[in-house]
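Student: got a sequence here, can you model it:
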Amino acid sequence: MLTDNKFLIDLAHTKMPYGKYKDRYLIDLPEHYIVWYHQKGFPKGKLGDMLTQVYELKLNGLEELIRNIRKQYPKP
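Tutor: Below you'll find the predicted structure:
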C-alpha cells in the first residue's frame, strides 16, 4: 500500500518532461493528448506507467484526486 501511495504522490508532482506540454503536470495534460498517447502507445518506464494511470483517472473523472494529493502532500 505504501508503494501505491508513493506512486500517487509522485504522479501528483510529475510534470511532462518534453514536447508541446513540457512542464505541465501530467494530470493537467489535455484529455485529447492522453487519448492520442494511449492509441499511439505510452513510453516505456515510469513515465509510461504514470501516463497510463493518468489515462485511467481521466477516463473515470478522478483528476481532482491527484490535484488534492498535490495540495495535501507538497513537494519538499
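Student: from now on I want contacts and neighbour counts done on CA atoms only, so please keep to that.
Tutor: OK.
Student: what residues does the longest helix belonging to the chain touch?
Tutor: If you go by DSSP state H, the chain has its longest helix at helix 45-59. Helix 45-59 has contacts (C-alpha atoms under 8 Å, 6 or more residues apart in numbering) with 11, 26-27, 31, 34-35, 38, 42, 63.
Student: now the second one, please; I'll put the structures next to each other:
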Amino acid sequence: MKPEDLETLVTRKMPFGKYEGWIIADLPGPYLNWFAREGFPNGEIGQLLQLMHEIDHNGLSDLLTPLRQR
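Tutor: As a prediction, the model looks like this:
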C-alpha cells in the first residue's frame, strides 16, 4: 500500500457491478466481504477493493474522513 492509495479510495469510482459509480470508500461491507470470499479482481481495482475491505473489516473507516474533506 502507498499513502496515495488512501486518497484514491475516496475519489475512485467502482467501474463495474452492482455498485458501479459508487466511490470505493462508500461500498457496503457485505459487498467487500463478497469479494474477499470469491476473490478480488486483478489489477489496481482489486488492490483498492482489498485495501478497503481491510479498512472496513477492522473498523478503521474513520481514517478516511480527513481525506474526504479535501
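Student: coming back round to it: give me the buried subset of the contacts of helix 45-59 of structure 1.
Tutor: Buried subset of these (neighbour count, 16 or more other C-alpha atoms under 10 Å): 11, 26-27, 34, 42, 63.
Student: in CSV: the residues you listed, plus distance to residue 3 of structure 1 and secondary structure.
Tutor: Shown next, in CSV, are those (distance: C-alpha to C-alpha, whole Å; DSSP: H, G, I helix; E, B strand; the rest coil):
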residue, distance to residue 3 of structure 1, secondary structure
11, 12, helix
26, 19, helix
27, 19, helix
34, 24, helix
42, 22, coil
63, 20, helix
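Student: got the residues you listed as TSV, with distance to residue 57 of structure 1 columns?
Tutor: Converted to TSV, these look like this (distance: C-alpha to C-alpha, whole Å):
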residue	distance to residue 57 of structure 1
11	11
26	11
27	8
34	11
42	15
63	6
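Student: identify the farthest-apart pair in these.
Tutor: 42 and 63 (18.7 Å; C-alpha to C-alpha).
Student: so who does the residue in structure 1 that residue 14 of structure 2 lines up against touch?
Tutor: Alignment note (TM-score structural alignment): residue 14 of structure 2 maps to residue 16 of structure 1. Residue 16 of structure 1 sits next to 22-26 when contact means C-alpha under 8 Å, 6+ apart.
Student: need the counterpart of residue 25 of structure 1 in structure 2.
Tutor: Superposed on structure 2 with TM-score structural alignment, residue 25 of structure 1 falls opposite residue 23.
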